[in-house]
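Participant: No sequence on hand, only this structure:
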């Protein structure tokens, strides 16, 4: 499975790999000792509450996950009592709303610890064709989609699979698509996001409809010209291979047709409501290696929450890219987290928070290009480099695209928090958090871009070499920032654990002052060496995995990974040794986000061959990975992840007993989802 990555980021990484003498030289500008450590204790204190307060909401006849029968009282957004009917009746008032669980399971709300809200929003209103297998079906579905979206200025299609007889022939790509849509740009993406197909209008509006050469800047110098398919006259046919190449197509079109802030807010609300329908009360949004996008998204979250339109909690993250601006990315993210903390404490207003985040957003969108310009200036270390002028052109183009996609829409609006209808401050227990730095170490097994110990890595893998990884881990850890690293292969997992181990030693005195160690995360862990499995518990590292990524033999994955390594693949059970914390997520919208399916698969998984070790987990362990484990990951173990007095009221009422998920087939529906004390989803009768 593959975490999506923005095409402009893929291009930036290709440039960094190709010209390290230009784009890698400033990684060491910031020294650890130049940065004051953040020694603040990050774990949230227990909630203050009045157990005698009249309840706003009561759940009767609940069966808790441990089998206890209970009734639950909620006042405001906090669980105030869990006990017998008599105990709860004492706090029922004339306005108390009562829900009857009818003896069914009531669980802490599920948290998806790894998904991509941005991608889910982007795919609203688009066409997904994962199941299309014939050209006739493709054309039929696309015509219907185009007719239903006749007012849209641009059309996007996702999920097309490759076939021996291609549905979109490379030689006649534009003509094939023009027969269906010719009055507006149309972009079709492969299921693995490694190929994009475009109609004539799209190629023309991206200013690529001309004889090549000349190619877009640096395409030939980077050896990528063969990935733009051209006809006998040198004109692009409309097929562009790999994200770093189709960024020259997709980027300009996204910049020309950006989604308005109002539309993005609406889309974000829609996808969060979809998640609430699965019993999800919180998510960990994983960044996609685009720092400006992360801050733009934080502004959306802030506005949606202040409008009381955010139905679930979102623990967001910010990106750092392995280039000349690596450590500055961390500082910008740290500044954003610091501002959010001050706003929760009412040291600044929501309007002030918005303005300061907007300034950080502008910095995140321009600081890379500013450094490139300094390199090119007289006296700069790149002034005499033969590729410097072309690099400046590409950098300027990328910066312009990022500005139009992520910055311009916010910058031209008035501060929405200055309206009288908006609260002056955000709540202390805001639904928004920003604690995590997200980085990519490698790619995927299926594309031979995972960093594995059993073979030589492909070009550019790992994305962070060990020295730079050690540095960014120690740097982030010093600032009290959790690092989450996309690590598919066992080489990436080992590198990440090694870097965390070094950071623990370097910052041990800081940890003593904090009173706790930062719970860094390793994401995916599809393969892991036997000797590294116990290190998760020993180093207090969170294993973040996705149950529905695992599938039994035989798939392409199994043909690429030796059978000798299968025993420690997707090793959910063995990562739990030494009291390690396991969290589960989905990678949605790439994979289903349904926690019931995830729990069921984690519990019922079978060994891959006779005599293989069983890596399935118990029902309690699987549920914990979606509840209490996720709470610990975001410093919230004192306030969420359990149903008991003093916890935030995040719960899900099921249609039966949660133990049904222990069977291979199950019928268990989500009846009601409660987040922050409010019903955010109720099944229609």
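Facilitator: Perfect, thanks for sending it. Just so you know, these numbers come straight off a predicted model, no measurement behind them. Numbering: from 1, shown residues only.
Participant: From here on, just use CA atoms for contacts and neighbour counts.
Facilitator: Fine.
Participant: would you list every one of the strands in the stretch 551-685 of the chain?
Facilitator: Along the stretch 551-685 of the chain, the segments classed as strands by DSSP state E, counting those that start in this stretch run 581-584, 651-654, 670-675, 678-682.
Participant: Mind putting those strands into JSON lines with distance to residue 317 and mean neighbour count?
Facilitator: Listed next are these as JSON lines, based on distance: least, CA to CA, whole Å; neighbours: other CA atoms under 10 Å:
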{"stretch": "strand 581-584", "distance to residue 317": "16", "mean neighbour count": "28"}
{"stretch": "strand 651-654", "distance to residue 317": "24", "mean neighbour count": "26"}
{"stretch": "strand 670-675", "distance to residue 317": "21", "mean neighbour count": "24"}
{"stretch": "strand 678-682", "distance to residue 317": "24", "mean neighbour count": "18"}
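Participant: Now render the ones you listed as CSV, adding distance to residue 361.
Facilitator: Formatted as CSV, the strands of the stretch 551-685 of the chain follow (distance: least, CA to CA, whole Å):
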stretch, distance to residue 361
strand 581-584, 30
strand 651-654, 35
strand 670-675, 30
strand 678-682, 31
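Participant: what's the closest of these to residue 86?
Facilitator: Closest of the strands of the stretch 551-685 of the chain to residue 86 is strand 651-654, at 21.2 Å (criterion: CA to CA).
Participant: Name the residues of the helix or strand hosting residue 11 that come out as buried.
Facilitator: Using DSSP states H and E, the element containing residue 11 is helix 7-18. In terms of neighbour count (16 or more other CA atoms under 10 Å), helix 7-18 has its buried residues at 7, 8, 9, 10, 11, 12, 13, 14, 15, 16, 17.
Participant: Please list all residues in contact with the first one.
Facilitator: Listed by CA atoms under 8 Å, 6 or more residues apart in numbering, the contact partners of residue 7 are 243, 244, 245, 246, 247, 250, 251.
Participant: which of the residues you listed has the most neighbours?
Facilitator: Within the contacts of residue 7, most neighbours by other CA atoms under 10 Å means residue 245, with 25 neighbours.
Participant: Tell me how far it lies from residue 411.
Facilitator: When distance is defined by CA to CA, to the nearest Å, residue 245 is 29 Å away from residue 411.
Participant: try this one side by side with the last:
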């Protein structure tokens, strides 16, 4: 979904941002002079967080953790002094988009701009600097942060770019802002019907305004030239470098095409995949049946796993594409959009479950959350041998606006809520406007989920949000943005403890993707996936959690990132 210039830019950037070459391993390494934290025991609340200061690693796996006595037990191990730093298990993002992040790194970034004029100016400057581009692509605009909060229109872009099509994705990836050239290229006019699960916003005369919601985006996006596989691989390399710098050693990629799945296998075969990718098959991929028939895939080194299918229930709250049971509080005639029809949801659930794959169902609004829970319950009703789906670890992605009475059903049915803490701090300026004071009680309700017995798999939904996991940990614990607002936290009764938040980004995230037997904690027998950070999260103020910096990142005992100023 890029052009020649963008992908050549990736290639040149990759040359300067090459991944740190793995450090050759001796027969065994003894890491010492650090304070390490890890969980041990089972998933969820029945865990013990303990500290250690020595760790032995051999052949990429942890042999033992403990104290100075390990030095006597392993006298031939190579000594590695970590200079009094802090060690954590490698952090895991349970819901991100690796290819999307790689693409975004070379497109015009519109995140955080607080008015329409400045947004248009940045797009114009980017286009002028990149005259080779056939398409001007970007992402990150958010009209909710603008003074009027009104959607922009095609004329805003036409004034500065009318010779090339422009396609700008909203920050939540559920709406696009395009110019007239793009609309004409796609043949969109006042007679074009809204596609199922999408909407073409129109003016009073019925003409397209330039805003396309959810599936309507595809009317234009299908005309954007596809990148070559080599270009896609270069994008993934850029993305993984960025993620490793942030301390992420594993990502559950939330919806990959058959071609993108092959990218991960290709990179691993080349020896260029330096992190773990647990990829979800996109349910909309034409090859879904063949991929399900092939069964769950896992590489011998556990770098690549494909055992999950991602399907979309609805859109996003910011663009009013999230499907609600009752209308939007700030738009009484709008219920949102259901991307996948209910009858198709049922058929997909049955096919995916029977094939032995996890189900990951995107549900922002209370309607698709309820729909998914009902369909999961139906699976149990149709199989007398099942009283819970816990062993299958099916998931609902986002679980963002949920009826209060539906929250306990997640634990009762054995369904994992996959949630993104920074969504709350990004959405708090508009969420209650959208759903009102009553429904907000079941929104971003992490504490309610934990207290009802759920295990939360935490992530960021990058590039919708920034990928830094410490931003998510901070948001989960404080319910504040990184400016410390609101002072008391946004609905602070829904906050998590630091231990709960760290667990959701490590072992519980691993559990949600069936990788907990070999990742998620620093215990004997598991891979030595760990990070070295600059401060102790348990000894600093919660308000400073987002400031934690990663000094080095290790995957299977190999150093794959080191901060240059360490």
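Facilitator: Cool, got the structure. Keep in mind the model is a prediction, meaning the values are calculated, not measured.
Participant: roughly how far apart are residue 87 of structure 2 and residue 532 of structure 2?
Facilitator: Distance from residue 87 of structure 2 to residue 532 of structure 2, counting by CA to CA: 5 Å.
Participant: With residue 255 of structure 2 instead?
Facilitator: Separation of residue 255 of structure 2 from residue 532 of structure 2 (CA to CA): 30 Å.
Participant: Helices along the stretch 301-450 of structure 2, start to end?
Facilitator: For the stretch 301-450 of structure 2, the helices defined by DSSP state H, counting those that start in this stretch cover 342-354, 366-381, 407-413, 421-427, 431-439, 446-451.
Participant: Off-centre distance for the helix holding residue 11 of structure 1?
Facilitator: Relative to its chain's centre, helix 7-18 of structure 1 lies at 20 Å (CA atoms, centre = their mean, to the nearest Å).
Participant: quick one: buried residues of the helix or strand that that helix is followed by?
Facilitator: Following helix 7-18 of structure 1 in sequence order, the next helix or strand is helix 20-23 (DSSP H and E). For helix 20-23 of structure 1, a neighbour-count test (16+ other CA under 10 Å) marks 22, 23 as buried.
Participant: which residues of structure 2 does helix 20-23 of structure 1 align to?
Facilitator: The aligned range for helix 20-23 of structure 1 in structure 2 is empty, by TM-score structural alignment.
Participant: helices and strands around that helix, which ones?
Facilitator: Where contact means 3 or more CA pairs under 8 Å, 6 or more residues apart in numbering; DSSP states H and E, helix 20-23 of structure 1 is packed against helix 7-18.
Participant: rerun that using 10 Å as the cut-off
Facilitator: Where contact means 3 or more CA pairs under 10 Å, 6 or more residues apart in numbering; DSSP states H and E, helix 20-23 of structure 1 is packed against helix 7-18, helix 350-376.
Participant: before we move on, back to that, out of the helices of the stretch 301-450 of structure 2, which comes closest to residue 549 of structure 2?
Facilitator: Nearest of those (CA to CA): helix 421-427, 17.9 Å.
Participant: Mind checking what secondary structure the residue with the largest distance to the centre of structure 2 has?
Facilitator: For structure 2, the largest distance from the centre (CA atoms, centre = their mean) belongs to residue 72, which lies 43.0 Å off. Recorded secondary structure, residue 72 of structure 2: helix (DSSP: H, G, I helix; E, B strand; the rest coil).
Participant: Repeat that for the one 10 residues further on.
Facilitator: The three-state assignment at residue 82 of structure 2 reads strand, by three-state DSSP.
Participant: May I ask you to confirm that it is in contact with residue 29?
Facilitator: No. Counting by CA atoms under 10 Å, residue 29 is not a contact partner of residue 82 of structure 2; they are 12.0 Å apart.
Participant: Look at those two and report which has more neighbours.
Facilitator: residue 29 (22 against 16).
Participant: State the distance from that one to residue 188 of structure 2.
Facilitator: Distance of residue 29 of structure 2 to residue 188 of structure 2, computed by CA to CA: 62 Å.
Participant: before we move on, back to that, with distance to residue 80 of structure 1 as extra columns, can I get the helices and strands packed on helix 20-23 of structure 1 in CSV?
Facilitator: Converted to CSV, those look like this (distance: least, CA to CA, whole Å):
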stretch, distance to residue 80 of structure 1
helix 7-18, 47
helix 350-376, 29
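Participant: nearest to residue 489 of structure 1, of the ones you listed?
Facilitator: Comparing the helices and strands packed on helix 20-23 of structure 1 against residue 489 of structure 1 with CA to CA, the closest turns out to be helix 7-18 (19.3 Å).
Participant: circling back to that earlier point, return the member of the contacts of residue 7 of structure 1 nearest to residue 585 of structure 1.
Facilitator: Closest to residue 585 of structure 1, out of all of the contacts of residue 7 of structure 1 and judged by CA to CA, is residue 243, at 25.3 Å.
Participant: Could I get the contacting residues of that closest one?
Facilitator: By CA atoms under 10 Å, 6 or more residues apart in numbering, the contact list for residue 243 of structure 1 reads 5-11, 193-196, 249-250.
Participant: what touches both of residue 87 and residue 532 of structure 2?
Facilitator: With CA under 10 Å, 6+ apart as the test, residue 87 of structure 2 and residue 532 both reach 34, 35, 36, 550, 552, 553.
Participant: Pipe the residues you listed into a markdown table and attach distance to residue 318 of structure 2 per row.
Facilitator: Listed next are these as a markdown table, based on distance: CA to CA, whole Å:
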| residue | distance to residue 318 of structure 2 |
| --- | --- |
| 34 | 43 |
| 35 | 42 |
| 36 | 40 |
| 550 | 32 |
| 552 | 36 |
| 553 | 35 |
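Participant: Pull the most distant pair out of these.
Facilitator: So, these by CA to CA: farthest apart are 35 and 553, at 15.5 Å.
Participant: hmm, back to that, dump the helices of the stretch 301-450 of structure 2 into a markdown table; add distance to residue 156 of structure 2 as well.
Facilitator: Below are the helices of the stretch 301-450 of structure 2 laid out as a markdown table (distance: least, CA to CA, whole Å):
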| stretch | distance to residue 156 of structure 2 |
| --- | --- |
| helix 342-354 | 37 |
| helix 366-381 | 34 |
| helix 407-413 | 43 |
| helix 421-427 | 25 |
| helix 431-439 | 26 |
| helix 446-451 | 39 |
